[in-house]
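Colleague: Just a sequence and a predicted model for now, questions to come.
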Amino acid sequence: MAKVVVHLFHGDPDSLSAGSHVAERVRQVAADQHVELEIYCFGPAQAALNGSDGDAVVTEYNDQLDALIAAGVPVGTCRNAAEAAGTEEALRKRGFVLQYARDAFVRYALEGATVIGF
């Protein structure tokens, strides 16, 4: 089985919107195509998980990731960054998998995953 990782890094509206939508679109065909999907949020995209402050794009981004988690897609964030920001418990409660970025990226390489960045 092939693996696709959608790596969400940039925090600009286009990256948040496109990255989360592409992840959902891949999810829709993953089982039929025998593809395992995983999402990893890091950097500014991880910071956007902290709330929207009324920003519709950030709200939609968070809603989309929550829906992916509810659909059973593993969505990870950097444990070190979450600990530093004091968001570790809140992210875990939402269902995010906390893993050090170094470990996640090495694992993706060992698994032969295709990583798509936004």
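Modeller: Received it, and whenever you're ready, just let me know what you need. None of the values given here were measured: they were computed from a predicted structure.
Colleague: Please count neighbours and contacts with C-alpha atoms only from this point.
Modeller: Noted.
Colleague: Which helix or which strand is home to Glu36?
Modeller: Counting by DSSP states H and E, the element that carries Glu36 is strand 35-41.
Colleague: Can you name every helix or strand that that strand contacts?
Modeller: strand 2-8, helix 13-30, strand 75-78 (3 or more Cα pairs under 8 Å, 6 or more residues apart in numbering; DSSP states H and E).
Colleague: ok, Leu65 touching Gly19?
Modeller: No: judged on Cα atoms under 8 Å, Leu65 makes no contact with Gly19 at a distance of 10.1 Å.
Colleague: For the strand holding Glu36, list every residue counted as buried.
Modeller: Of the residues in strand 35-41, Glu36, Leu37, Glu38, Ile39, Tyr40, Cys41 count as buried by neighbour count, 16 or more other Cα atoms under 10 Å.
Colleague: Below is an additional structure, to be compared with the one above:
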Amino acid sequence: MAKTVIFLFHDDNSSLEAGSHVAERIRQVAEGQGVELEIFCFGPAQAALTEESDDPVRAGYRHQIEALTRDGVEVHACLNAANAVGTAEALISRGVTLEYARDAFVRYALEGAAVISF
């Protein structure tokens, strides 16, 4: 089975919206195409998962990530970053799995994953 990773880093509205939308669209066809989908949120995009904002794009991003976890997509974020700013519990409550970014990136290389960044 092939693996595709959506790597969400930037927190501008275009990146959050496009990255989460592309992840959903891939999810819709992944199983039928023999593709495993995973999402890794890091840096500013990780922070956007727990921020309070009335911006509809940012709220939509958070809701889309939660929907993807409910649909069985593994969503990961950096454990070290979450611990540094006290958001670990909030991320876990949204269905996000925490792991060290360095470990995830090495794992993606060993798995031969295609990583698409936003």
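Modeller: Now that the structure is in, tell me what you want to look at. Note that the coordinates shown come from a computational prediction; the quantities given were computed from them, not determined experimentally.
Colleague: Kindly provide the TM-score of these chains.
Modeller: Superposed pair, TM-score by TM-score structural alignment, normalised by the length of structure 1: 0.98. Supporting alignment: 118 aligned residues with a Cα RMSD of 0.6 Å.
Colleague: coming back round to it: now the angle between strand 2-8 and the strand holding Glu36 of structure 1, please.
Modeller: 20 degrees (axes from the mean of the first three to the mean of the last three Cα atoms, to 10 degrees).
Colleague: Glu111 of structure 2: what's it in contact with?
Modeller: Lys3 (Cα atoms under 8 Å, 6 or more residues apart in numbering).
Colleague: Now which residue in structure 1 aligns to it?
Modeller: Under the alignment defined by TM-score structural alignment, Glu111 of structure 2 corresponds to Glu111 in structure 1.
Colleague: quick one: contacts for Glu36 of structure 2?
Modeller: Shown in contact with Glu36 of structure 2 (Cα under 8 Å, 6+ apart): Met1, Ala2, Lys3, Thr4, Ala30.
Colleague: Count the residues that sit near Arg94 of structure 1.
Modeller: Number of residues near Arg94 of structure 1 (other Cα atoms under 10 Å) recorded here: 12.
Colleague: actually Arg27 of structure 2, not the one I wrote
Modeller: Residues near Arg27 of structure 2, counting by other Cα under 10 Å, number 19.
Colleague: What of Gln99 of structure 1?
Modeller: Using other Cα under 10 Å, Gln99 of structure 1 has 17 neighbouring residues.
Colleague: check which helix or strand covers the residue of structure 2 positioned farthest from its centre.
Modeller: Within structure 2, Gly32 marks the point farthest from the mean C-alpha position, 21.3 Å out by Cα atoms, centre = their mean. Assigned by DSSP H and E, Gly32 of structure 2 belongs to helix 13-33.
Colleague: how big is the offset of that helix relative to structure 1?
Modeller: With the two structures superposed, helix 13-33 of structure 2 lies on average 0.2 Å from its match in structure 1, counting by mean Cα distance after the TM-score superposition for structure 1.
Colleague: between that helix and strand 35-41, how big is the angle?
Modeller: Computed by the same axes, to 10 degrees, the angle between helix 13-33 of structure 2 and strand 35-41 is 160 degrees.
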